[in-house]
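**Q** just to be clear, the model below is a prediction. Sequence and coordinates:
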Amino acid sequence: MKKILIIGLAILLFGCKNAAEDNGKIKVVTTTTMLTDLVKNIGGDAVQVEGLMGAGVDPHLYKASEGDVSKLYNAEIIFYSGLHLEGKLVDVFERMEASGKKTIGLGEFINKDELISSKLFASNYDPHVWFNIQFFKQFANKVTDVLSEAHPEKLDYFSENNRVYQEKLDALEIEVKDKIETLPKEKRILVTAHDAFNYFGNKYGFEVVGLQGLSTATEAGVQDVQRLSDFIINNKVQAIFIESSVPRRTIEALREAVLSKNHDVTIGGSLYSDALGNPGTEEGTYIGMFKYNVNTIVEALR
């Protein structure tokens, strides 16, 4: 009820405002940090981007504040990841669409046959699609199309930005594959806090096991810890990984369970899963995040 009142107030206060700023830039709101970085690359100087979530924020648990609703209603275009990643924002997006706002769930445009299905997750699909670079390239194409459709006079500008970014993503794919090839196949077992890396595993030949499920809204229990600790011992896994957007205590508890069974396993580092690093750092970009993750994984497991 409170959320409905907030949204209604936002309509009254902000619904009649022009979505573009006085500087003439297209006002775009994004949810996750990955999308914020993507839209900045495609939109360039023609777009003013506001991201709702910052570094280390878990999109599975994120709830819209009153300020967020105001930003959304003042935007011309809203990009969100979709596939129920931002599970607690679904009703807000529905209201935005009902009000006539251009609201784009980028994950919804990926061919469903290429997605990883899951009966244990609300959308029935694993939403962590950005860990397949080819899917992120599709995101970039869709963002380009949406921006160009809204402002056809800037089509050439957005298209050129996309061309340059696509080349960077292609170079990232090559670099990532070369790095992973240095890791023996038998050592490609990735144990993390939750199941965010399945697309990564499918693409690069890793067996991926998460302590929690696809959504961090589900909590790991004692049986989950014991099950995974046995898996680590049986497969002689030498490193496990925490995630920047998930409390580290879950992986620390897992490590303690493994150590109690006289098997040594280290924490190989912190991976960026559902959010990028701090703004202004290399890990604060999608490309930098991907490189950092791969380097961290390969070095710890080697």
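**A** Received the coordinates, thanks.
**Q** from here on, just use CA atoms for contacts and neighbour counts.
**A** Noted.
**Q** residue 247 and residue 58, how far apart?
**A** 10 Å (Cα to Cα, to the nearest Å).
**Q** which strands and helices sit next to the host helix or strand of residue 49?
**A** Using DSSP states H and E, residue 49 sits within strand 47-51. Under the contact definition 3 or more Cα pairs under 8 Å, 6 or more residues apart in numbering; DSSP states H and E, strand 47-51 sits against strand 26-30, helix 33-43.
**Q** would you turn these into JSON lines with mean neighbour count and distance to residue 255?
**A** As requested, the helices and strands packed on strand 47-51 are exported to JSON lines (neighbours: other Cα atoms under 10 Å; distance: least, Cα to Cα, whole Å):
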{"stretch": "strand 26-30", "mean neighbour count": "24", "distance to residue 255": "36"}
{"stretch": "helix 33-43", "mean neighbour count": "23", "distance to residue 255": "29"}
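**Q** can you redo these as a markdown table with distance to residue 71?
**A** Converted to a markdown table, those look like this (distance: least, Cα to Cα, whole Å):
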| stretch | distance to residue 71 |
| --- | --- |
| strand 26-30 | 7 |
| helix 33-43 | 14 |
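**Q** also this one, for the comparison:
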Amino acid sequence: MIFKKNFLLSMILFLMVGMLMACSPQKTVQGTEEKGKTDGKIQAVATIGMISDIVHNVGGEHVAVEGLMGPGVDPHLYKATQGDIAKLEKADIIFYNGLNLEGKMADIFVRMASQKPAIAVSEKIEEKVLREPPEFDGHYDPHIWFDVKLWMQAVERVCDGLIELDGAHKADYEKNAAAYLKKLEELDKYARVQLQSIPQESRVLVTAHDAFGYLGDAYGMEVVGLQGISTDAEYGLRDVQNLVNLLVTKKVKAVFVESSVSPKAIEAVVQGAKEKGHDVKVGGELFSDAMGEAGTEEGTYIGMVRHNVDTIVKALK
């Protein structure tokens, strides 16, 4: 009698465990839940829009990407919200820039890396090609997307990361990456031809913070920022005066505001130059640390770069 009771209890427990397992979401080899909850797509999270754009282009139909930082958001000052943490925890893979761009989120990426792939798209770029100006206090310049050739290496790192996670779609990722890289080759040529059409003496790009150094090195522009590598850096009256003197001495025609940085600093520089008898205009708004609104040309990496190039050329040529 006792044996029969124990046998019945064992059978009931066995059936209950089986039912629970059947109801639980199952993971594939690649780490995503079976089709139904995620529609079979890799769930990716990217920090800045430029990286989201890479993941969208390379991942294609196999990847759903969600960006944390939208238009007008400054990644240097960005602090992750509880909602961001939830997105990162649910993701199958995380892509971020690295090089201290997302400085306030560094610890989060380290923690997440023990649970899932958390990839800095800059990690395979050789240090010898990274900018390390003295005023950056020993840090590399993180704004690598302004040299299209360097950004192409970020595309390759995203492609490798997706293949490492989801080898079943390796051919598709490689095909998508190749098509996107071809477009970036054309973009690089466009930027080079257009920016070099500006007379040599007028190739001085003055902006709110030092985000365009890679653009200057790649395409032959002298770049000067009022603030340093990060918008978290402070500037003082002397910085404004030095920049005003540069504008007057070099007879710079225009300065530029940035979509993710307050225009107040640049407006002070324009006023200072005017007081010294040199009229300099605001040549337009450039996208530096964030792209434009979704659904617009500037809401893509290629559209953002073309907008910047065209705006600079129109104001300085």
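**A** Looks like it came in fine. Every value quoted in this text rests on a predicted model; they were computed, and no experiment measured them.
**Q** TM-score for this pair?
**A** With the length set by TM-score structural alignment, normalised by the length of structure 1, the two chains reach a TM-score of 0.92; 286 aligned residues with a Cα RMSD of 1.5 Å.
**Q** if we can go back for a sec, so the strand holding residue 49 of structure 1 aligns onto which residues of structure 2?
**A** Aligning strand 47-51 of structure 1 against structure 2 (TM-score structural alignment) gives residues 63-67.
**Q** that stretch vs structure 1, mean deviation?
**A** By mean Cα distance after the TM-score superposition for structure 1, the fitted stretch 63-67 of structure 2 averages 0.5 Å away from its aligned residues in structure 1.
**Q** go through structure 1 and flag its longest helix.
**A** helix 155-180 (DSSP state H).
**Q** what does the next helix-or-strand element following it correspond to over in structure 2?
**A** With elements assigned by DSSP H and E, the helix or strand that comes after helix 155-180 of structure 1 is strand 189-194. Mapped onto structure 2 using TM-score structural alignment, strand 189-194 of structure 1 covers residues 204-209.
**Q** any idea how far that stretch is from the chain center?
**A** 20 Å (Cα atoms, centre = their mean, to the nearest Å).
**Q** what does stretch 79-94 of structure 1 give?
**A** That offset, for stretch 79-94 of structure 1, works out to 12 Å (Cα atoms, centre = their mean).
**Q** stretch 216-230 of structure 1 too?
**A** Its chain's C-alpha centre and that of stretch 216-230 of structure 1 lie 23 Å apart, by Cα atoms, centre = their mean.
**Q** also stretch 87-101 of structure 2?
**A** On Cα atoms, centre = their mean, the centre of stretch 87-101 of structure 2 falls 11 Å from the chain's centre.
**Q** now do the end-to-end distance for that stretch.
**A** With Cα to Cα as the measure, stretch 87-101 of structure 2 spans 20 Å from end to end.
**Q** other residues contacting that stretch?
**A** 31-32, 42-48, 51, 75-76, 102, 106, 112, 116-123, 139-143, 158 (Cα atoms under 8 Å, 6 or more residues apart in numbering).
**Q** need the counterpart of residue 106 of structure 2 in structure 1.
**A** Matched across to structure 1, residue 106 of structure 2 falls on residue 90, judged by TM-score structural alignment.
**Q** now that match. Nearest residue, chain neighbours left out?
**A** residue 84 (7.4 Å; Cα to Cα, 6 or more residues apart in numbering).
**Q** three-state assignment of that neighbour?
**A** Three-state assignment for residue 84 of structure 1 (DSSP: H, G, I helix; E, B strand; the rest coil): coil.
**Q** contacts only, for residue 121 of structure 1.
**A** Contacts of residue 121 of structure 1 by Cα under 8 Å, 6+ apart are 214, 215.
**Q** that older thread, equivalent range in structure 2 for the longest helix of structure 1?
**A** Under TM-score structural alignment, the match for helix 155-180 of structure 1 is residues 170-195.
**Q** the more surrounded of residue 247 and residue 58 of structure 1?
**A** residue 58 (21 against 13; other Cα atoms under 10 Å).
**Q** look up how far residue 141 of structure 1 lies from the more buried one.
**A** Taking Cα to Cα, one finds residue 58 of structure 1 at 25 Å from residue 141 of structure 1.
**Q** repeat that for residue 156 of structure 1.
**A** 13 Å.
**Q** between those two, which one's more packed in?
**A** Set side by side, residue 156 of structure 1 and residue 141 show more neighbours around residue 141, with 17 against 11, by other Cα under 10 Å.
**Q** show me what the more buried one lines up with in structure 2.
**A** Aligned partner of residue 141 of structure 1 by TM-score structural alignment: residue 156.
**Q** and that match, what does it touch?
**A** Neighbouring residues of residue 156 of structure 2 by Cα under 8 Å, 6+ apart: residue 177.
**Q** chain center to stretch 155-168 of structure 1: distance?
**A** Worked out by Cα atoms, centre = their mean, stretch 155-168 of structure 1 lies 22 Å from the chain centre.
**Q** what segments of the stretch 101-250 of structure 1 are helices?
**A** Secondary structure of the stretch 101-250 of structure 1 (DSSP state H, counting those that start in this stretch): helices at 133-150, 155-180, 198-204, 222-234, 249-259.
**Q** out of these, which gets nearest to residue 51 of structure 1?
**A** Closest approach to residue 51 of structure 1 among the helices of the stretch 101-250 of structure 1 (Cα to Cα): helix 133-150, 15.0 Å.
**Q** just want the angle from that closest one to strand 26-30.
**A** Calculated by axes from the mean of the first three to the mean of the last three Cα atoms, to 10 degrees, helix 133-150 of structure 1 forms an angle of 150 degrees with strand 26-30.
**Q** which residues belonging to helix 133-150 of structure 1 are considered buried?
**A** Residues of helix 133-150 of structure 1 classed as buried: 133-141, 143-148 (neighbour count, 16 or more other Cα atoms under 10 Å).
**Q** what's the matching residue for residue 237 of structure 1 over in structure 2?
**A** Alignment note (TM-score structural alignment): residue 237 of structure 1 maps to residue 252 of structure 2.
**Q** for that match, what are its contacts?
**A** 202, 204, 246, 280.
**Q** for residue 235 of structure 2, see how far away the nearest residue to the third one once chain neighbours are set aside is.
**A** For residue 246 of structure 2, ignoring the flanking residues on the chain, the nearest one in space by Cα to Cα, 6+ apart is residue 252 at 8.0 Å. According to Cα to Cα, residue 252 of structure 2 stands 21 Å off from residue 235 of structure 2.
**Q** now swap in residue 172 of structure 2 and tell me
**A** Separation of residue 172 of structure 2 from residue 235 of structure 2 (Cα to Cα): 48 Å.
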